[in-house]
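> Next input, structure requested:
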Amino acid sequence: MQLTKSNKTKFILNPIMVGMLGLSLQVHAEKEYDNDYGMIITANRSAQNISDIAATVQVIEEEQIVEQAQSGVEFKDLLANLIPSLDVGSQSRSNAGQNMRGRTALVMIDGVSLQSSRLVSRYFDSINPFNIARIEVVAGATAMFGGGSTGGIINIITKKGSDEEGTHYESWVSAQSGFNNSEDLQYQVAQSISIKQDKLDARLAISYDKAEGAYDSNGDMIIQDPAQTGSQYIDQLDVMGSLGYEISETKRLELTAQFYDSGQDSDYGIDYGANYAYAPASSSEEVGMVEGYNLDDQASTTRYMLTANYSDSDFYNQTMNLQFFGRYESYRFNPFYAGTSISASEQNTTVFGSKLVFTANPIDKLNLVYGMDAEFEKSDTTQHYYDLATAGVSNGLTLQEIGTTGRYPDVETTSLAGFVQADYDVNSSLNIHSGLRYQYTHTHISDFVAATQQSYELGGLAPEGYFDEIEGGSNDYGNFLVNLGALYKINRAQQVWFNFSQGFEIPDSAKFYGVGSYNADGSVANSINVADSPLDGIKTNAVELGWRLHNENLSTQLTAYYSISDKSIEVNKSDYSISLVDDKKRIYGLEAQLDYYLTEEVTAGGNFNYIVSETKSDGKWVNLDATTASPSKLTAYVSWQKALFNTRLQTTQMFDYTDGDDKDLDGYNTVDLLAGIALPVGRVQLGITNLLNSEYQTLWSQRANYYYNAAYNDSLFNYEGQGRTYSVNYNVKF
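Next up, the predicted model:
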């Protein structure tokens, strides 16, 4: 966080933020106190009280999720408001560049990863908040979950059947608008039914959310993201069902299924000018959204997911949890202009896997968690091409598909992993833990004609089948990950801990392989292939020192963290080779969260993440590139709750950032007002997001400008933040 003079002024002159923070200095009243921090499974893969975990963890409860979501706060922003180390949201379909502690976060639903070997940043375009029971968060690298968790874990736990006998219903009806015009509207209807009868419980829920146009603080329609796709004119359907059966006092079987479809159907598109005259970087024309967009298959996210869980709390004096899961998903993007062509990619992924976890106490004071994970994944990616002449004469608004080619080689990945975690109570105050995970990964890459050459064949520049395939092949690699730490309980209300843990990133195989140069006769001259350029995982070492306190009036957590990685993958386009090169990156900072009860009715608090991201260049540490570095962030709130009424005023400040090449990320501040009132039947929740109608560019917009501005008009990637927006939600449980 660079507190420049401008930054300091913005912070000091923000009266709402100062007022909120000032409230925390007031004298507070006594309230009934419960020392239970709450249980969390995600941290060490077994149920533990937070006070027993040597890591930065939190549970976002259903009440917190509901308050934000029903007040019109978008899901990615909701998470950023409540998770200290998570970057601010993109306000688009993508969560690209939305890191935790400056690194990649592993996002899961009920313990099932949403990541795949071909990385697509739509992990938060996965579920409607109506179906979320709570969210478990682990900040920082963790050795117990394998690849993709160098920044932390966000595990979304879904709602299940009722705990109370009988049939129960829940309904949501909501709408939101900035009242700019008739296109400025979003609404949702959601209904669930849950039952509990003796040993059986079940829930079925359907949520439908329709979003139309989004408008900035000046009342102009926000330009849609041409690269990662936007969140306007989206129809979202989330159907989720669960069935649980208590086989005996110790055994339970649970099935969960989800169908999720989030598809765009927009009549508005970007006006690129005749023959895309406004698209190049040389154009000074300000592009904008216009009516008349004509595309049959627009951007979409579709997912089918099924999980089966079996648990036995008395399996040979151990607790056993067995999970089987399957996931199919399809991601489609909108056409993107690339100078000589216009095309859109589509990825299909199928995943099957299982997880087996045992928890045991072989001797007094020793707790063991051990097990294994197995997963098989298959993915294919295609590229849809559109007639460039038709698109050109329509200013990029009418798109007619002319054919499909391959985008990347098909990838099949098999992973097997074993792990063990040991916790030992040295005495009543001190606990030490250590863990080890080994993950073996086998990757098979299909033979593949390079994507550019396939487009030549499609466009008639070469006969079909003219170009030879680049040879695929298989690659095997393994990674050992360790963690070690200690937790000391100062008293029943507070603890301190130290933790060292390793994480690793799985390389995106499809993105690297299947490219090369060709001879005039269509034979392969040189290529990046599996045999010559095998890949391996890249490790990150992370340490943290933390303290937390939970008493009758105050709940707070403070952590200092440091992570370092020393390798990256580099592609040499001159000789078509891949190599692991020395590339030291260190990220360190301080994150905190605080909730303070001023009285039984008034609470104030917030969270912050002060972060420094650096890379070593010419022997010196310099700020990491703005396209990937996380800026510091602060949130604050004050809430008041009576029996029938609640209100919350909250603010989020992203701070300025400048990298080693003087590329800037401009900070911004937003304020939201949330309020609810209980009716004789049901409850109404009201919200005003961006209360002060602040004008700003989103974090992803600023990153995208650096990604693409060398070739494209800057205004194509100027995604303004949404202006002041009003929302109303009626919800009832009966």
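
> from here on, contacts and neighbour counts on C-alpha atoms
Noted.

> Beyond the longest strand along the chain, next helix or strand please.
Identified as the longest strand of the chain according to DSSP state E is strand 401-425. Next helix or strand after strand 401-425 toward the C-terminus (DSSP states H and E): strand 430-445.

> buried stuff in that following strand?
Neighbour-count burial for strand 430-445, counted by 16 or more other CA atoms under 10 Å, picks out 430-439, 441, 443-445.

> ok, residues contacting the helix or strand just after it?
Downstream of strand 430-445, the first helix or strand assigned by DSSP H and E is helix 451-458. Outside of helix 451-458, the residues within contact range by CA atoms under 8 Å, 6 or more residues apart in numbering are 403-408, 462-467, 514-515.

> can you rerun that using 10 Å?
Defining contact as CA atoms under 10 Å, 6 or more residues apart in numbering, one finds that helix 451-458 is touched by 341, 382-385, 402-409, 448, 459, 461-468, 514-518, 522.

> Next, the structure of the following sequence, for comparison with the previous one:
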Amino acid sequence: MAMAAENEEQANATQLDKQIVTATRSNESLATLPYTVQVVSQDQIALQAQAGVDLGTVLGRLVPGLAPGDNSATSYYQSLRGRKVLVLIDGVAQRTNKNVSRELTSISTANIERVEIVSGASAMYGAGATGGVINIITKKGQDEEPVFKTEVGMTTSTENTDDDQLAYNVAQSVSGKKGKLDYYLGAAFDSRGHFIDSHGDQIATDPNQVGRDNTDALDLMFNGGYQISSTKRFTVGAEYYNEEMDTDYAADFGDPDAQLLMLPEGFLGAGGLYNPQPKDGLNMSQQPSSERKSLTLNFTDQNFLGQALTSQLNYRSGDYYYYPYYGTPLYLDTNWQAVNQAVTQAYTDSLMAGDDAATAGANASAALTPAYLGNSQAKSSITQSRIETEAIDLKIALDSQLDVGERTLSLTYGLDYIKDSGKQTSTEYDYDKWFDSDQLNYVETGNIYQAGPSAESETVAAFLQTAYPLTDQLTLRAGIRHEYIKVEVDDYTSGEDVMNAEVYSSQLSDTDLQALAALSGMTAAQLLGALTAGTAAALNAEDFITYSDTVTIREGGEEEFSATLLNAGLVYDFNTQQQMYFNFSQGFTVPDMARLLRSVSVFSDVNEPGPVLDSTNVDAIKTDSFDLGWRGQFDTIQAQASLYYNVSDKYTHFDKVTGVVELRDQTEKVWGFEGSINAHLTDNISTGATYAYTYGETETETNGWEALPVDRISPQKITSHLTYNNYGSFSVALQMLQMLDTDKAHKDNVANAEFEGYTTFDLLTQFALPKGQVGIAISNLANESYQPLYNQVRAYPSTGASTDLPAQGRTLSVNYSIEY
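Okay, the predicted model is just below:
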């Protein structure tokens, strides 16, 4: 399943004997599990990461059903089997009620021992795992004597060797045991410069989910353990991660059209003509960043009333900034004096032409709208999102072994409790100063608005998981979990409402507007409202422009969700070398409530504003998942294959034009195939390949069944490798990643993007030195010019499309590591 060789011990190990903890919350042999499971080792991670890529990109190369990473700050688009994946760190679910989606990028690969991936819907760790679970296992102390490890590295583009595009990494760790104590202390620092494309040009930073160019990242980790007795153990884990962008280059949003500005075929240009370029001279005091803190306490007792007890308490918090972005409201900044003069001139000209007063008045009224449009400049708001999260997580599980007949029944049961809170705010920047500076000068106005209501959720769950060998060859696993989630939402004042009201109420005192209103027999508010509504209708822009001079406080509330989730699976052993398995499991997720409710504003109101929870569809999503698979471990060949199908009765829809997220009551189904094979051709030469095919569709009210877009369903993915490993001295691996073209979703709905496939090659080498080891990696060996998957599909006006952002060209990385 790996794309490059591991060390000799790992190469000779039996894959099916590997012990994993993710699938059942207790140590189990992979061969006994009715799931598609993959274990990515420390050596595999280190080999891939020496090319300067993050964990999301590493796993996208190694895990067949996982969508590819793109080395950005987010893993939002990395679906597993077409659905969301739940990320754990040492068994702690990283989800909160704000879906930040930076879990796979906010940890250094230098601190990771291995990663376990369980594909398919799962409820074992609660809500959020409708596509599967990725459990990141961090390093612990193992050897009796202290072991120090130092790693240093550098990455450069081969097409542009300027100093400001270089990337550096350094990591230092120490681990060991002393008596009953064991410890691991690690620190990793990464500094990245410009990203360079295949033509040697700097790539503009991604203003959507944030690029990782020109960033500095620090990851500090401590894991300590104390063996209280032969059966009792206490451990503590602490981590601090911080990544900040520090660049002088702005993201260029293009040249605004003075009249249409951000409208679908205005600001960005008809047909997607946006072509972002980096701009020197950025002035932004708070650049995009990620900060994460975590503290975990574990206590285990292998003989607690004849059972094995596992308990875990975790506290974690996060603070995340995004790139400033456009959004509603859009408005027309009007020179009312010029409008009044034009209307007065029309009235005067009509009288001078011999018209009577009534006719002159009619001519003046007819001149009002053209004068209004001709003396107005389209403007927008520009704000920066900040998300703050905090969570407390408590887990208690017991593992029992009972004799039933002549066989052993395994029981794992327990309770989970999670309390987490999240809020999102928008810091406003001065639009005029930003616009006049050619999009370089971000000056805060001092206004901070709500970007969705603050929310707090509590989760209580009880679960039972069983395993029983029905025969010597057939094992049954089954389980049940009941989960209850309560979400409390605060009263909410939409930032869009506030900004919209500020824009229009400030104009009502204009004496020229008041004079025009009196001439029309209206109040200033009535005239401005009528002109705004007429303009919005004429431009087909009601979703972007609306008149409101008041602000509504929308009442918060409480929602409760509960679900009983089942799983059952069979594993049949043909012999010690191969098994077949079938599994049914259910997953459960509550969408990001604040994100759903963020779009509730004067722009979405149909009737009078009411409680915020009544303003949009809010519900949980339950997914049924089926998996039929086979795996085998032979003398020189490892292989596995699986067919899967999953279905849900709801669908989270993101409108790429308006930026609105809504939950739709429509069926969504996904099916596909995954396969992998690895073969040792000789003692030193191995080869392998993976293939993944996923297809999904949803049943719409108007068009029937439509293919799901590529940002949800990854295109077909093929990987392969050819590796030579002279164990202990030298290894070299040539690997390929191929993404195939697809236009299925585009044919069903032209709003969905087509995808143009690409093929990349990487060369990874390692050399043993008398002291230490050197790794040399060349990524994108052929210097392929292409756009990553999500830069082709995630284009929407409200945050400045990242369409046309190219991928990095060929890079050369050199790394040195030593243990002592």
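
> TM-score for these two?
The TM-score (TM-score structural alignment, normalised by the length of structure 1) is 0.90; 694 aligned residues with a CA RMSD of 2.7 Å.

> Whichever of the contacts of helix 451-458 of structure 1 end up buried, select them in PyMOL.
To isolate the buried subset of the contacts of helix 451-458 of structure 1 in PyMOL, counting by 16+ other CA under 10 Å, use the following:
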select buried, resi 382+383+384+385+404+405+406+407+408+409+448+459+467+468+514+515+516+517+518
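
> So which bits of the longest strand seen in structure 2 are buried?
Scanning structure 2 for the strand with the most residues, using DSSP E, yields strand 376-404. Residues of strand 376-404 of structure 2 classed as buried by neighbour count (16+ other CA under 10 Å): 376-400.

> go on, stretch 23-32 of structure 2?
Those would be A23, T24, R25, S26, E28, L30, A31, T32, for stretch 23-32 of structure 2 by 16+ other CA under 10 Å.

> from these, which single one is nearest K178 of structure 2?
Nearest to K178 of structure 2, judged by CA to CA, of those is S26 at 26.5 Å.

> so what's N99 of structure 1 up against?
So N99 of structure 1 contacts 85-89, 105-106, 150-152, 628-631 (CA under 10 Å, 6+ apart).

> Map it across to structure 2 for me.
Mapped onto structure 2 by TM-score structural alignment, N99 of structure 1 lines up with S79.

> Check which helix or strand L487 of structure 1 maps to.
Per DSSP H and E: strand 473-491 holds L487 of structure 1.

> Report the mean distance between that strand and its aligned residues in structure 2.
Taking mean CA distance after the TM-score superposition for structure 1, the mean distance separating strand 473-491 of structure 1 from the aligned residues in structure 2 is 0.8 Å.

> can you give me the angle that strand makes with strand 430-445?
170 degrees (axes from the mean of the first three to the mean of the last three CA atoms, to 10 degrees).

> so where in structure 2 does strand 473-491 of structure 1 end up aligned?
So strand 473-491 of structure 1 sits over residues 557-575 in structure 2, by TM-score structural alignment.

> same question, stretch 124-131 of structure 1
Going by TM-score structural alignment, stretch 124-131 of structure 1 sits over residues 104-111 in structure 2.

> which residues in the stretch 551-700 of structure 2 form strands?
557-573, 578-589, 621-633, 637-648, 651-654, 661-664, 668-680, 685-700 (DSSP state E, counting those that start in this stretch).
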